[in-house]
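Chemist: whatever this is, show me its structure:
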Amino acid sequence: MAAGTIRYWAAAKSAAGTAEEPYEAATLAEALEAARRLHAGQPEFARVLLRCSFLVDGAPVGVRAHDTVTLAPGGTVEVLPPFAGG
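Modeler: Alright, predicted model coming up:
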């Protein structure tokens, strides 16, 4: 299990109510599920996550299954909703 930081941007930041928070998870799927549970009282959060793309330690996740993306100790997950204008 790795510990690191999830950073939220734009609409994801607004829905989470914070710019960043810690995670403890082995995979991206586990980190996102823990974040969903943490923000269960904020229904917009789950909706925003469905539209987001993710970077793990600066590398795009793309279409890889989130349960196959391992997280490193001290790593960073960036949660990026679609941005207008590219």
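
Chemist: going forward, measure contacts and count neighbours with C-alpha atoms only.
Modeler: Fine.

Chemist: immediately after the longest helix along the chain, which helix or strand?
Modeler: Secondary structure assigned by DSSP state H gives helix 28-38 as the longest helix of the chain. Counting by DSSP states H and E, the element after helix 28-38 in chain order, helix or strand, is helix 43-51.

Chemist: name the SS class of residue 54, please.
Modeler: Applying DSSP: H, G, I helix; E, B strand; the rest coil to residue 54 yields a three-state assignment of strand.

Chemist: quickly find the element holding the closest residue to it other than its chain neighbours.
Modeler: The shortest distance from residue 54 to any non-neighbouring residue, by Cα to Cα, 6 or more residues apart in numbering, is to residue 79 (5.0 Å). Per DSSP H and E: residue 79 is located in strand 76-80.

Chemist: now for the residue nearest to residue 81 when sequence neighbours are not counted, how many residues are close by?
Modeler: Leaving aside its sequence neighbours, residue 81 sits nearest to residue 52 (Cα to Cα, 6+ apart; 4.2 Å). Using other Cα atoms under 10 Å, residue 52 is surrounded by 17 other residues.

Chemist: next, the structure of the following sequence, for comparison with the previous one:
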Amino acid sequence: MAAGKIRYWAAAKDAAGVAEEPFEAITLGELMTKITQNRAELARVVARSSFLVDGSPVGKRAHDEVVLGEGSTVEVLPPFAGG
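Modeler: All right, here's what the predicted structure looks like:
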């Protein structure tokens, strides 16, 4: 199991109530399950967000296939308005 930190931006930060927090998870899918348990608003925001893992976009890859390394940083990027 990898330990790292997750950073929340914009609406995700508001929904999480913190800018960042530590995590322990093997995959991005496992991490998403853990952070959204008992946090309905965060689950709603995360469902429409994009993710970076160590600065690289996850894109359309299945979250259960994105393996997190020790010391990884995951960033949750909700959709941004504007042009």
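
Chemist: give me the aligned partner of the residue nearest to residue 81 of structure 1 over in structure 2.
Modeler: Residue pairing (TM-score structural alignment): residue 52 of structure 1 is matched to residue 49 of structure 2.

Chemist: these two touch, right, that match and residue 75?
Modeler: No: checked against Cα atoms under 8 Å, the pair residue 49 of structure 2 and residue 75 is beyond contact range at 9.8 Å.

Chemist: now for the residue lying closest to residue 55 of structure 1 once chain neighbours are set aside: which residues touch it?
Modeler: Take residue 55 of structure 1 and drop its neighbours on the chain: the residue closest to it by Cα to Cα, 6+ apart is residue 78, 5.0 Å away. For residue 78 of structure 1, the contacting residues are 6-9, 54-58, by Cα atoms under 8 Å, 6 or more residues apart in numbering.

Chemist: nearest to residue 64 of structure 1, of those?
Modeler: Of all the contacts of residue 78 of structure 1, the one with the least separation from residue 64 of structure 1 (Cα to Cα) is residue 54, at 10.4 Å.

Chemist: which residues touch that closest one?
Modeler: Here residue 54 of structure 1 is in contact with 60-62, 77-80 (Cα under 8 Å, 6+ apart).

Chemist: which one (most neighbours) among the residues you listed?
Modeler: residue 77 (25 neighbours).

Chemist: map that residue onto structure 2.
Modeler: Under the alignment (TM-score structural alignment), residue 77 of structure 1 maps onto residue 74.

Chemist: that match and residue 54 touch, don't they?
Modeler: Yes: between residue 74 of structure 2 and residue 54 there is a contact at 6.4 Å, judged by Cα under 8 Å.

Chemist: going by distance to residue 27 of structure 1, which of the contacts of residue 54 of structure 1 wins?
Modeler: Nearest to residue 27 of structure 1 among the contacts of residue 54 of structure 1, with distances taken as Cα to Cα, is residue 77, at 10.5 Å.
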